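got a predicted structure plus its sequence, pasted below:
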Amino acid sequence: MRRACGGNRAVPAKGPGKTFVKRAEKELMTTSPHLSLETFIEESDEPLWLWEVPSDRLYLSMGAKRRLGLSRADAPARMDDYLTHLPPAEQDAVRHALEESLSSREQHFSLLHFFDRMQVLEHAGVLRRGEDGRPTHVLGNMEIAEKGKELVPVAGYMAAFLPEGSIRFDRNCAILLGRERPAPFSAPLEESLELVHANERERLAELKLVCAPGSSRDQFEDILLFHREDGACTRLKVSISVLKRDHEGRAALLAGNLQPAVCGATGSGSLLTLAVHSTGDGLWDWDATNDTVYYSPQYLSMLGYTEDTFPATLETWARKIHPDDYARTFPIQQAIVESPRNGNSFEVTYRLKKADGTWAWILGRGHVTHRDENGRATRLIGMHTDISTAQLGREKLEDMVRRDILTGLCSRAFLEMRLEELNARPVWPLSIISCDVNGLKLINDHLGHAAGDEVLVQGATLLRRSMRLSDCVARMGGDEFVALLPGCSAAQARRIAGDIVYGLEACNSDESRIPVLLSLGMATSENGDVPPGELIKRADRAMLEQKAKSRAASHRHIKDWIEQRHHIAVSLEDIRYAGPCSG
């Protein structure tokens, strides 16, 4: 789960990660092999939970129930029931975050929320996946804030689209920045930069240098003071990577994260302490005269080694460099050692093998502090920063770009990329379903855009539930949706459309909710005689024909609901609701 509320006190996370999931499985096998996983979880005194995703079944441990103040009788048995304990303003955002996490390639995720007025930080790991790769069992544990204290997310992701002059922030960033509504948001670039405290804004000059044409650097890191929306200030660690440059070499696309920073004492001496200890950077100090290297505790811990398993020599480090990165890493340092003509400092990004056999992306920086009479370096000192998160931010950015920020469906850009793939590597039969929300303008004008957004999200959810995992469902903008169904015959597409209609009827049976009314159009090519682009046009024309036939009835239905529920007079004679663009 993932990501409410600020406070600038960071509580150490005990996320599940691979070790958490493996530890739970190992404990089950060694101490209680006769128990099922579900029973093991329910009887545990730790604050654990197990979610069977396909059935939505939720198993809460005795420890979790006790900490949440739940009895056996009133403990939620489904994830959907669990979410009803969240504040109404958080429920949709958390559901979206869950679906986003299950649809991504991430193995572990976290979520911060309130549960019956208690602040809870959930940490979860995918325990099992189905044949299609989608999670079927998710195992998690929880931290609950002590009275008078608050929990904060581990990190938030952001992406900056410089040509557009905008930055997208995920839900964790919204929480860290103290926004009243804990949901993903976009903001103009200049407005976002003003979130940094005026006294520290000049330090962003380094970021501008990284973004400038011809810059040899692609990373920026600093700890900055940010203004929160609630009026307070909080210190956050900023990590940003350049993912794309334009033809002039100017940065066009950035991705990175915000993390809570531990604030220590002030003064010149504390800055190094903050840099080395609080941010997790590792210090190294190489005495070339006897080939001994001091690796700081932070250096060793970030890689999972100890002093015994990582001897204090240069060769130890060299042997851990990824074979594909060795040629651009080790020789640079050796050249600087040989002569000052090759420079006195270096910076390089490469992979280093961790104790568990995985690879960490490292930003390595070093500087010569002493040379002998022949100019040969006798001592170098430097820092190692684990930038794996920044590298993984590329995948996160791809996910942000390919998803519509409101509904969680694929974006128009991603659908167009899928169309290009289908043009290059056709899959037949191919069906297209075009969809439009009826009466959205009527709802926006009389109930507000938040109500309209609720209808869009509900409609998107119904569409996604009715589709296969291989289908691409995208929001094209406004109230328009398109679904690409590769390998789907006309008969199969009709069944899927029927499932959508059935889902709408079930949704609209709850008269307390705003009616969700959709117009559908469908087109199929069984053997490739019609290209995908033309299929979309045909499906769109079919949808518009249905929309024209149902517009009057849809408007009357929504008008009656608004007048009965909100006692607002609605006139359908208004010119805004008369034409083909009236929704």
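Good, I have the coordinates.

contacts, neighbours, all on C-alpha from now
Will do.

can you pull up the most central residue in this protein?
Centrality entry for the chain: nearest residue to the mean C-alpha point is Lys396, 5.8 Å, by Cα atoms, centre = their mean.

quick one: it from Ala553, how far?
Counting by Cα to Cα, to the nearest Å, the separation of Lys396 from Ala553 is 43 Å.

same check on Leu415?
Summarising the geometry, the distance separating Leu415 from Ala553, computed by Cα to Cα, is 31 Å.

can you verify my assumption that His123 contacts Gly140?
Yes - using Cα atoms under 8 Å, His123 is in contact with Gly140, at 5.4 Å.

check it against this one:
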Amino acid sequence: MDQKQAASNQRQIQIDQLEQQNKELRKALRTSEEKLAAVLEGTDTKVWQLDVASQALKIFNAPWGAMLGYRQDEIEASVSGWESCLHPDDRVEVVAAFEAHLRGESDAFEVEHRMLHKDGSSSWVSDRGRVVEFDQQGKPLRMIGAHRDITQEKLYQQRLAKLIDHDPLTGLLNRSALIKKYQALDTADSDKAALLFIDLDNFKYVNDHYGHKFGDLVLCYIADMLKSMLLANSTICRFGGDEFVILHACAEPSQLIELAESLLAPFKVPLSVEGESMNVGLSIGISVFEIGIDCFSDVCQRADQAMYQVKRNGKNNLQFCSLIT
């Protein structure tokens, strides 16, 4: 065998070795992907990879688009395809965070956002990734991350927030939520606002005569009535028992009187609830206050005093605290 033939044989051996190594690497990669898919199977976590140059995206443990109800041929496996599925209310924030990380302005891309499904519904995901490979000039080549469906967690958080801020019987805001609203008032439109303290007249008779279960139905019925008659700049809460408080972001006396009288009007005649007729009224005390100066408890106490003045004067009426003698 001459030297030329020997060199050729050596090159072929090297090629065969490289092909064998490549085959083994591909097999190892498939095995790793299979192991990853097995570990993540049954979870809501999907692992993805981005080729920065081509903008191609790949999900390792699920068909591309399956999470959103698409077939693989219905949506492009790319950054633009991903962006098209971002909820419009979240898109600007998410894309900005993604691009900021690619520019090296953050340690990781990390954001919670909504994705749009093929059927028009949406789901929440927690998305996190980072660049794992750079070229010699330090430009990003490859990015790896994972997104996890957190829709149920978000729904739980929303339900918990509602329980914290809402009265469980009527669905209205509760006292603590109203105090937050009071503290959040600003003087952009006016330096004064008003608080209306409402106590139901003759409600004790309803409870005693029909029972507390029926009394709860009446409370819910009245809560819905009051809420439906509010103005755009009003907030109502169930303060406790048969007491309601309205925070009105305007101190104009004529508007306050108009609001209070509109609330009183339906109670001029007997209410009919579940086929039962009953006389229930509203005693309304009104306190005007200076935003950012008067504390909630003082304003509430003044409105409460005005409400009791209505009780003493015959019930089912309104009274400004400044008119108390």
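Received, thanks. Since we're looking at a predicted model, the values are computed, not measured.

quick TM-score on the pair, please.
The TM-score (TM-score structural alignment, normalised by the length of the second structure) is 0.56; 249 aligned residues with a Cα RMSD of 5.0 Å.

can you confirm Ile257 of the second structure is in a helix?
Yes - counting by DSSP: H, G, I helix; E, B strand; the rest coil, Ile257 of the second structure is located in a helix.

which residue in the first structure aligns with it?
In the first structure, the position corresponding to Ile257 of the second structure is occupied by Arg494, as judged by TM-score structural alignment.

same check, this time on Val125 of the second structure
Using TM-score structural alignment, the partner of Val125 of the second structure in the first structure is Ile362.

so what touches stretch 410-420 of the first structure?
Stretch 410-420 of the first structure is contacted by residues Val401, Arg402, Arg403, Asp404, Cys472, Val473, Ala474, Arg475, Met476, Gly477, Pro532, Gly533 when judged by Cα atoms under 8 Å, 6 or more residues apart in numbering.

sorry, back to before: assign a three-state SS to the match of Val125 of the second structure, would you?
Counting by three-state DSSP, the three-state call for Ile362 of the first structure is strand.

mind listing the strands for the stretch 351-500 of the first structure?
Counting by DSSP state E, counting those that start in this stretch, one finds strands in the stretch 351-500 of the first structure at the ranges 359-371, 377-386, 430-437, 472-477, 480-486.

so can I have CSV of the ones you listed showing mean neighbour count?
Conversion of these to CSV gives the following (neighbours: other Cα atoms under 10 Å):
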stretch, mean neighbour count
strand 359-371, 18
strand 377-386, 21
strand 430-437, 26
strand 472-477, 22
strand 480-486, 22
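
which helix in the first structure runs the most residues?
Secondary structure of the first structure per DSSP state H: the longest helix is helix 532-566.

elements contacting that one?
Here helix 532-566 of the first structure touches helix 412-424, strand 430-437, helix 440-447, strand 518-525, going by 3 or more Cα pairs under 8 Å, 6 or more residues apart in numbering; DSSP states H and E.

which strands and helices sit next to the third one?
Under the contact definition 3+ Cα pairs under 8 Å, 6+ apart, helix 440-447 of the first structure sits against helix 449-466, helix 532-566.

can you redo these as JSON lines with mean neighbour count and distance to Pro429 of the first structure?
Shown next, in JSON lines, are those (neighbours: other Cα atoms under 10 Å; distance: least, Cα to Cα, whole Å):
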{"stretch": "helix 449-466", "mean neighbour count": "19", "distance to Pro429 of the first structure": "19"}
{"stretch": "helix 532-566", "mean neighbour count": "17", "distance to Pro429 of the first structure": "11"}
